[in-house]
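> The sequence and its predicted three-dimensional model are supplied below.
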Amino acid sequence: MNTTGAWDPAGYLRFGDERARPFTDLLARVGAREPLTVVDLGCGEGALTASLAARWPGARVTGVDSSPDMLAAAAAHAVPGRVEFAAGDVRDWRPDRPVDVLVTNAVLHWVPGHVELLRRWAGQLAPGGWLALQVPGNWRAPTHALLAELCRSPRWAASLADAAPADDAVLDPTGYLEVLTGAGLTVEAWETTYLHVLTGEDPVLGWVHSTVLRPVLARLEEDDAAELTAEYAAALRAAYPRRADGTTLLPFRRVFAVGQAVVSR
C-alpha cells in the first residue's frame, strides 16, 4: 500500500488558522477558572494543546493521540511538568484522577459509537469539571458526498465501498445536548458554518487530503490513488468553482457542545 493515507502534520497545518478557529470558539464557552488537570483527546500536532497551558498556567495539560507522526510533531510543544503528550486510542483512554477540563476537538467523527464514550467521559469529570467537544458537521456537503459517490462507483466499489464517508458519523447539536444532559451535565450546544476563503490550485482538495480523503487513499496502491485523486479533484473543482478574484469559498459546518458537571456542595 502507499503512504498517502498516513497522518501528515504539515498537510494538516496548511490550513492551520482555519482549523484553529473552531477550537478557539469551543474553548471560549468553557468557564473553568483554575483547573489543575486538563486533557486534550486527539491532540494532533499539539499546538492547540499547548495553548491550553497558556490559558490555564496552573494546569497540567496532557495531549493524547494515536498517530506517531502527529505525536512526533507535538513533542516540540512539550514542557516538562506542564505539557505532555502520550500515545493512546481515545476509545481506551481512562484518567488516573478526575479531570477538570476534557477537550476533544475534530476527533469523534472518526470514532463510531462515540456516544458511549461521551457518557463515560462525563462520569470521569471532577465536580464542576468541563467537557468540550467539536466535530465537523459537513458530512452531507459536496466534499464528502462526492467522495462517497466515487467510493461506491463501479470503478472503485470493490476496494472502497466500505470506506465511503458516512453521512451519520456525528450527531446534530440537539443530539449531543441530549446525550450530555442525560449524563448529568449542564449543556450548551450549537453549530456554526465557517466560510473559508481558500487560495491556490485545488485548495479544497488540499483541505480534504489530510482529513476525509486520507483513509480512502490508504486502501489503494499509488497508481490507483493518483487516479482516484484526479477524478475527485475534477468533481471538487465543479462543486467549488474558483471565484473571479482567484479564491475558492469552502462553507464548513461544525457542531459544538460544552457541558459542566455538577458542583459538589
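Right, received. Where do you want to start? None of the values given here were measured: they were computed from a predicted structure. Numbers count the residues shown, from 1 in each chain.
> going forward, measure contacts between C-alpha atoms and count neighbours the same way
Noted.
> Can you list the residue ranges for helices in the stretch 151-265 of the chain?
For the stretch 151-265 of the chain, the helices defined by DSSP state H, counting those that start in this stretch occupy 157-160, 173-182, 203-209, 214-217, 222-239.
> could you redo these as JSON lines and give each row mean neighbour count and distance to Ala47?
Below are the helices of the stretch 151-265 of the chain laid out as JSON lines (neighbours: other C-alpha atoms under 10 Å; distance: least, C-alpha to C-alpha, whole Å):
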{"stretch": "helix 157-160", "mean neighbour count": "14", "distance to Ala47": "33"}
{"stretch": "helix 173-182", "mean neighbour count": "18", "distance to Ala47": "26"}
{"stretch": "helix 203-209", "mean neighbour count": "20", "distance to Ala47": "19"}
{"stretch": "helix 214-217", "mean neighbour count": "21", "distance to Ala47": "21"}
{"stretch": "helix 222-239", "mean neighbour count": "15", "distance to Ala47": "29"}
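> Columns distance to Asp17 on top of these, output as a markdown table?
Below are those laid out as a markdown table (distance: least, C-alpha to C-alpha, whole Å):
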| stretch | distance to Asp17 |
| --- | --- |
| helix 157-160 | 32 |
| helix 173-182 | 24 |
| helix 203-209 | 12 |
| helix 214-217 | 20 |
| helix 222-239 | 22 |
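> take a look at this one as well, against the first:
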Amino acid sequence: MSHVWDPRRYLAYADERGRPFVELIARIAATDPGVVVDLGCGPGNLTALLRQRWPDARVTGIDSSPEMIEAARRGVPAVTFAVDDLRDWLAQTAPGEVDVLVSNATLQWLPDHLDLLPSLVGAVRPRGWLAFQVPGNFDEPSHTLRDELAAEEPYAAHMAGVATPAAHDAATYLRALQRLGCDVEAWETTYLHVLHGPDPVFTWVSGTGARPTLQALPSPLLPRFEEELKARLRAAYPDDGHGVVLPFRRVFVVARPA
C-alpha cells in the first residue's frame, strides 16, 4: 500500500533527525569523490551537507516520494534530485559508478534490504564508500503501541499491506558486508531526544514510522485512532516538566568495497 510523505511534518524535528546523518558522514574519509549519491534523500536538507562537504562532486539525491523531491528541489537548487525507487535505481546503475553512496533512515522501509547489500556494494567503486544508518528502536513503545492499536478493531480491517519499518543490528550488517569483501565499521548509538510541546512523540512518529498506518485509515476512524495513540504515548513517555525523553537507538554502517 502506497503512502504520501509530508516534508513539513518530517522536518518538525529536523535537528534531531539530522544528527545521525552528520555523525555517519563524519566517518567517511573520502577526499575528492566525483560522484556522490544520497539514496532516500527526503526533503534534501541533509543532502545539502554532502554538497558542502564535497563541493566539486556531482551530488544526486534520490527518493521515491514526489513530495519530498519537490521540497528538495525548492530548498537545495545546487543538487540534482530525482524521483526513483531505490531498487530501480540500483538496477539502472552501472557497477562501480558511485564514489560515495549514502542512505540515511531509508533501508528500514525495504523488507528485503539485507538482500540488496550486494547491489549497493556493487554500485560503489573499489575502495569507495557505502554508508548507511537505520533506526533500531522498533521494540520501543513509539512503535509497539502503534502496532498494538492497529491490530485492534475497528482498525485492523484496514491494515492489510500497510508498510512497517524493520532493521537488523549492527553485527548483522557487519558480517553480511564482510562476506561481500568489504572493510566494515559498524556501531550503534542511543540518543535521548528531549521533546517539547503537545504530544511530541505522536508528532515525531506521525511524520515517519506511523505515517503509513495513519494514511491507511478511513477518515471517520482516523481522529479516534490518533487520540487513542496519543493517550498511550503520553502514558509511555511522561513529561516531568522538563520535556519528554524519547530514547532512539540508531544503527550505523560504513563499508569500503575491496
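That came in fine, so what should we check first? Bear in mind the structure is a predicted one, so any value in this text is a computation, not a measurement.
> Which one of the helices of the stretch 151-265 of the first structure lies nearest to Leu131 of the first structure?
Closest approach to Leu131 of the first structure among these (C-alpha to C-alpha): helix 173-182, 9.1 Å.
> which residues in the second structure does the closest one match up with?
Following TM-score structural alignment, the aligned partner range for helix 173-182 of the first structure in the second structure is 170-179.
> The matching stretch against the first structure, how far on average?
Following the fit onto the first structure, the mean deviation recorded for stretch 170-179 of the second structure is 0.7 Å by mean C-alpha distance after the TM-score superposition for the first structure.
> follow-up on the earlier one: so for Asp92 of the first structure, which of the helices of the stretch 151-265 of the first structure sits nearest?
Across these, Asp92 of the first structure has its closest neighbour in helix 173-182 (19.5 Å, C-alpha to C-alpha).
> Mind giving me the packing neighbours of the closest one?
helix 114-122, strand 186-198, strand 248-260 (3 or more C-alpha pairs under 8 Å, 6 or more residues apart in numbering; DSSP states H and E).
> Only the buried residues of the last one, if you could.
Think strand 248-260 of the first structure. 248-250, 252-260 (16 or more other C-alpha atoms under 10 Å).
> Kindly report the same for stretch 59-77 of the second structure.
59-73, 76.
> quick one: the strands in the stretch 51-200 of the first structure?
Secondary structure of the stretch 51-200 of the first structure, counting by DSSP state E, counting those that start in this stretch: strands at 60-65, 83-87, 99-105, 125-136, 186-198.
> closest one to Ala20 of the first structure among those strands?
In terms of C-alpha to C-alpha, the element of these nearest to Ala20 of the first structure is strand 99-105, at 9.8 Å.
> now the closest one and strand 125-136, what's the angle there?
Counting by axes from the mean of the first three to the mean of the last three C-alpha atoms, to 10 degrees, strand 99-105 of the first structure points 10 degrees away from the direction of strand 125-136.
> which of the buried residues of stretch 59-77 of the second structure lies closest to Ala150 of the second structure?
Proximity of the buried residues of stretch 59-77 of the second structure to Ala150 of the second structure was ranked by C-alpha to C-alpha; the top entry is Ser65 with 24.2 Å.
> nearest spatial neighbour of the aligned residue in the first structure for that closest one, skipping sequence neighbours?
Residue pairing (TM-score structural alignment): Ser65 of the second structure is matched to Ser67 of the first structure. Excluding its sequence neighbours, the residue lying closest to Ser67 of the first structure (C-alpha to C-alpha, 6 or more residues apart in numbering) is Trp7, at 6.9 Å.
> in terms of contact, does the one you found touch Pro215 like I think?
No. Using C-alpha atoms under 8 Å, Trp7 of the first structure makes no contact with Pro215, being 9.2 Å away.
> hang on, the earlier thing: so which residues make contact with the match of helix 173-182 of the first structure?
Outside of stretch 170-179 of the second structure, the residues within contact range by C-alpha atoms under 8 Å, 6 or more residues apart in numbering are 114, 117, 183-188, 251-253, 255.
> Also stretch 72-91 of the first structure?
Outside stretch 72-91 of the first structure, the residues that touch it by C-alpha under 8 Å, 6+ apart are 9, 41-42, 44-47, 50, 53, 59-68, 71, 111, 117.
> Next: stretch 133-140 of the first structure.
For stretch 133-140 of the first structure, the surrounding residues in contact (C-alpha under 8 Å, 6+ apart) are 22-23, 26, 103-109, 144-145, 165-170, 172, 252-258.
> Then stretch 199-217 of the first structure?
2, 4-8, 11-12, 15, 143-144, 147, 160, 163-165, 198, 225, 232-233, 236-237, 240, 246-248, 250.
> which residues of the first structure does stretch 218-226 of the second structure align to?
Counting by TM-score structural alignment, stretch 218-226 of the second structure corresponds to residues 221-229.
> so how far is Leu117 of the second structure from Pro135 of the second structure?
For Pro135 of the second structure, the distance to Leu117 of the second structure (C-alpha to C-alpha, to the nearest Å) stands at 17 Å.
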